[in-house]
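Enquirer: just a sequence and a predicted model for now, questions to come.
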Amino acid sequence: MVCLNLPPHLRYKPENMYLAGLVPGPKPLCQHQINPFLDILVDQLLPSFNPGLFYTRTADYAGGRHVRAALVPLVSDILAARSATGLGAATRGDHFCSVCNIHKDNIETTDHTKWAPRDARTHWKLAEQWRDATTEQERQNIFAQHRVRWTPLLRLSYWDPCTMIVVDSMHNLLLGVGKRHSLVLWGMREDRPDGD
């Protein structure tokens, strides 16, 4: 984790970063495997935001300073982002976008004004239904229909799973995820009549 209050040239220095934890690899964790790790992180973040922390002395405040800390945004690869926010994989199911409610049947709609944005309140409601389901079959049905499940990040009152995730540039650009989405998923190829 980095402190966004620091100037960009100081944010990513090792002494200014907080390693919240490591998850075992080499394969991505599924939801029931990652949630215990997120629970530990959220347990640490909750008191940092409300009531906040009091530092008895800082360089600028000899009498101390009250601060609040929040997790914004979550920057990761798309698999980790969707898992951490309680969304199903982008390659499965009818709802593949973490920002809007576009259905896979309308994947070729490029007019973004027709993409209804995801709503955090609806996401929370569906995630709570999944969490409070009394049977595994009921959970599976909720997830199959809405592609949403509970995540410990929803314990953070300020967390908005629809706007607080960012796919990092390494995965998006350097490893070619953006290119793959354009060419493979969206079929945007120059050798096709409808390609650009």
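Expert: Structure's in. What do you need? This structure is a prediction, so every number in the text was calculated from the model and none was measured. Numbering: from 1, shown residues only.

Enquirer: alpha carbons only for contacts and neighbour counts from here, please
Expert: Fine.

Enquirer: out of everything not next to it in sequence, what's closest to residue 83?
Expert: Among residues not flanking residue 83 along the chain, residue 31 sits closest, at 6.0 Å (Cα to Cα, 6 or more residues apart in numbering).

Enquirer: and what of residue 129?
Expert: Nearest residue to residue 129, sequence neighbours excluded (Cα to Cα, 6+ apart): residue 142, at 7.6 Å.

Enquirer: try it against this one:
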Amino acid sequence: IEEFDPSKWPRRSHSEHIKYANEWRNAAHQARLAKKNGIRYTPLLRLLYWKIVHYILIEPMHCLDLGLAEHHVRELLGI
């Protein structure tokens, strides 16, 4: 993942995410497919209540590293 502009990130539904994850799990060339779709399989996807596209968040370390904290303080909080 090399794109840091959220407006350019592809939007995916939960069903699309599951589809790509299962394709990755069953693929012979997983590295190529992961690079293309940016998705890998995890056993957590078997949990019916686990909707990764709804519950994802950026943890504090990456928030600071990517400059998101500065954006939040300046743009969202107006400080």
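Expert: Perfect, thanks for sending it. The model shown is predicted, which means the values in this text are computed figures rather than measured ones.

Enquirer: give me the TM-score for this pair.
Expert: Scored against TM-score structural alignment, normalised by the length of the second structure, the superposed chains reach a TM-score of 0.65; 70 aligned residues with a Cα RMSD of 3.0 Å.

Enquirer: follow-up on the earlier one: count the residues that sit near the residue nearest to residue 83 of the first structure.
Expert: Neighbourhood size, residue 31 of the first structure [other Cα atoms under 10 Å]: 19.

Enquirer: tell me which residue of the second structure matches up with it.
Expert: In the second structure, no residue is paired with residue 31 of the first structure according to TM-score structural alignment.

Enquirer: for residue 157 of the first structure, see how far away residue 31 of the first structure is.
Expert: Per Cα to Cα, to the nearest Å, residue 31 of the first structure is found 21 Å from residue 157 of the first structure.

Enquirer: picking that back up, before we move on, what SS does the residue nearest to residue 129 of the first structure have?
Expert: helix (DSSP: H, G, I helix; E, B strand; the rest coil).

Enquirer: so it makes contact with residue 130?
Expert: Yes: between residue 142 of the first structure and residue 130 there is a contact under Cα atoms under 8 Å: 6.2 Å.

Enquirer: more neighbours, these two?
Expert: residue 130 (22 against 19).

Enquirer: where does the counterpart of that one in the second structure fall, secondary structure wise?
Expert: Superposed on the second structure with TM-score structural alignment, residue 130 of the first structure falls opposite residue 24. Assigned by DSSP states H and E, residue 24 of the second structure belongs to helix 14-26.

Enquirer: that helix - contacts with which helices or strands?
Expert: In terms of contacts (3 or more Cα pairs under 8 Å, 6 or more residues apart in numbering; DSSP states H and E), helix 14-26 of the second structure is packed against helix 30-37, helix 52-55.

Enquirer: which ones are touching the match of residue 130 of the first structure?
Expert: By Cα atoms under 8 Å, 6 or more residues apart in numbering, the residues touching residue 24 of the second structure are 30, 33, 34, 39, 40, 41.

Enquirer: which of those sits closest to residue 55 of the second structure?
Expert: The closest of those to residue 55 of the second structure turns out to be residue 39 (Cα to Cα; 15.4 Å).

Enquirer: how far away is that closest one from residue 30 of the second structure?
Expert: Distance from residue 39 of the second structure to residue 30 of the second structure, counting by Cα to Cα: 10 Å.

Enquirer: look at those two and report which has more neighbours.
Expert: Of the pair residue 39 of the second structure and residue 30, residue 39 is the one with more neighbours under other Cα under 10 Å, namely 19 against 16.
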